[in-house]
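J.: my questions are about this predicted structure, shown below with the sequence.
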Amino acid sequence: MRNTLLRMLAALLCALAACADIVPVKDLDLQKMAGKWYMVGFATNAQWFVNHKAGMKMGTAVLVPTAGGDLDLSYANLNADGTCWRMTHLAKKTDTPGRFTFHSQAWNNENDMRIVEVQYDDYALVHTIKSKEGVSEVLNKLYSRSQEASATLQQRFSQFSQETGVLPENIAILPKNAECPEA
């Protein structure tokens, strides 16, 4: 137990130091980010993920740029019982292109989201620092335009996640899942 706690504390300190320097992609084109993405990879040391990762499956994210440069985010995931879990956020642009902030009402936390890498017709690597009551956690997501991610891309996601302090056992390539019907 003590070793696990020390490893998690070390990972958190590493994450906080590393994440402060995570720079969004240069010259982000929000219009090219628009549309449906599959959430194929998920990585975080957050305890809720550690407790639930075995049952997690691929979901979708729809990104819609607003006229003011913000980003409407809509997430959907089909549950095992056939119901759909949905969540939406309006991510507000910051002075740094590719960096957005939003408050999650569902989780009551503040989010600092950065689009770190993107090939608009293939994948996007998104890094978010979630903060609640003085505690910060890293959440990395690998979005893909298809339900497949190449071995090279999976390795890149894993490497990036470890560089931002996520333990290797908390990096998941999510299994395919049927999609929620359009809302």
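T.: Yep, it's here. Residues are numbered from 1 along each chain as shown.

J.: only C-alpha atoms from now on, for both contacts and neighbour counts.
T.: Will do.

J.: so where do the strands sit in this protein?
T.: Listed in chain order, the strands of the chain (DSSP state E) span residues 35-44, 59-65, 71-78, 84-93, 99-104, 109-119, 123-132, 135-144, 171-173.

J.: Val23 is nearest to which of those strands?
T.: Ranking the strands of the chain by proximity to Val23 (CA to CA) places strand 109-119 first, at 6.5 Å.

J.: which of the residues in the closest one are buried?
T.: 109-118 (16 or more other CA atoms under 10 Å).

J.: could you dump the strands of the chain to a markdown table with distance to Val25?
T.: Formatted as a markdown table, these follow (distance: least, CA to CA, whole Å):
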| stretch | distance to Val25 |
| --- | --- |
| strand 35-44 | 18 |
| strand 59-65 | 16 |
| strand 71-78 | 16 |
| strand 84-93 | 14 |
| strand 99-104 | 9 |
| strand 109-119 | 5 |
| strand 123-132 | 10 |
| strand 135-144 | 15 |
| strand 171-173 | 22 |
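
J.: go through the ones you listed and name the closest to Ala10.
T.: strand 135-144 (12.8 Å).

J.: okay, one more to line up with it:
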Amino acid sequence: MAGVRILMLTLGVLMFVCLWGATEAVGGAKSRPRPQRRPRKKPKVDPIDVTPPQKNVDIQQMTGTWYLLNMASKCSYLINHGTKVEPTLMTLTMSPTSDQSLLVNTKTRHNHQCWEIMQMYHLTSTPGRLTLPGTHPDLNIDIVIGETDYTSYAIMYYQKRGKITMKLYGRSVDNLLEPLLTKFEQLAEKQALGLAYLFPFPTYSHCGDVDQHHKINCVPTC
């Protein structure tokens, strides 16, 4: 009889141990922290995408001659040689073969010679946004006509590989008001282009006759 009691007691202890072990296992599983999913990376937004063009830009009214008056850029060449920039003049003409293309002729001085750089901007489905194709899509330059009144000034944004350059153009070199220059500086500041990255261009001695012609598809934004 005593042997039976000992056997029953032993079985009871074994069942208790088994049940306790199972409970601990289940409890342990519940107490483990569940692996956390990594937060999804926010899609990259290029600066040019948050820089809307002026509403209802009339590209025909943009044609004609523009003088480069000021530039905001972190271009290393400008940072090192910004005091040696040359007078620069840009002429815009609608392409005779396509109403979706804009011919861009830029005259400037290089090595004491007058150069003419010829490019073609492509219009996009958004008025005021253009593209200068590169040799590879990664080298395309996106262009936005940020603000203009067509008759006196134009503020344009150029982006290449996520870096922004801003340019202030005038129809002439002597009728630009000081408040507009201040506005350009304020807009540049919003692009993290403070006074250290502003480079005024000469307003005299622009090129007349051209010594060198260069037809290229893509140049650096600066």
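T.: That came through fine. Values in this document were obtained by computation on a predicted structure and should not be read as measured data.

J.: related to what we said a few turns ago, CSV for the buried residues of strand 109-119 of the first structure, including distance to His127 of the first structure?
T.: Formatted as CSV, the buried residues of strand 109-119 of the first structure follow (distance: CA to CA, whole Å):
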residue, distance to His127 of the first structure
Asn109, 15
Glu110, 14
Asn111, 10
Asp112, 8
Met113, 6
Arg114, 5
Ile115, 6
Val116, 7
Glu117, 10
Val118, 12
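
J.: give me the distance from the longest helix that the second structure contains to the chain's centre.
T.: For the second structure, the longest helix by residue count, based on DSSP state H, is helix 2-31. Taking CA atoms, centre = their mean, to the nearest Å, the mean C-alpha location of helix 2-31 of the second structure is offset from the chain mean by 69 Å.

J.: now the counterpart of Ile164 of the second structure in the first structure, nearest residue through space, not along the chain?
T.: In the first structure, Ile164 of the second structure lines up with Val138, judged by TM-score structural alignment. Of all residues not flanking Val138 of the first structure in the chain, Ile129 sits nearest, at 4.7 Å (CA to CA, 6 or more residues apart in numbering).

J.: please apply the same query to Glu179 of the first structure.
T.: Glu179 of the first structure sits nearest to Leu78 (CA to CA, 6+ apart), 5.9 Å away.

J.: residue in the second structure matching the one you found?
T.: Match for Leu78 of the first structure (TM-score structural alignment): Arg109.

J.: for the residue nearest to Glu179 of the first structure, give its distance to Trp37 of the first structure.
T.: 15 Å (CA to CA, to the nearest Å).

J.: next up, the contacts around the residue sitting nearest the centre point of the first structure.
T.: Nearest residue to the geometric centre of the first structure (CA atoms, centre = their mean): Lys141, 3.0 Å. By CA atoms under 8 Å, 6 or more residues apart in numbering, Lys141 of the first structure lies in contact with 39-43, 125-127.

J.: give me that answer again for 6 Å
T.: Contacts for Lys141 of the first structure (CA atoms under 6 Å, 6 or more residues apart in numbering) come out as 41-42, 126.

J.: so what does Pro175 of the first structure match up with in the second structure?
T.: With TM-score structural alignment as the criterion, Pro175 of the first structure matches Pro202.

J.: tell me how far its match lies from Glu24 of the second structure.
T.: 82 Å.

J.: neighbour count winner among the two?
T.: Pro202 (18 against 12; other CA atoms under 10 Å).

J.: how close does the residue nearest to the more buried one when sequence neighbours are not counted get to Leu78 of the second structure?
T.: Closest residue to Pro202 of the second structure apart from its sequence neighbours, by CA to CA, 6+ apart: Pro87 at 5.0 Å. To Leu78 of the second structure, Pro87 of the second structure is 14 Å away according to CA to CA.

J.: same deal with Leu181 of the second structure?
T.: 19 Å.

J.: more neighbours, these two?
T.: Leu78 (18 against 13).

J.: which residue lines up with Lys183 of the second structure in the first structure?
T.: Checking with TM-score structural alignment, Lys183 of the second structure has Arg156 as its match.

J.: show me the contacts for that match.
T.: Contacts of Arg156 of the first structure by CA under 6 Å, 6+ apart: none found.
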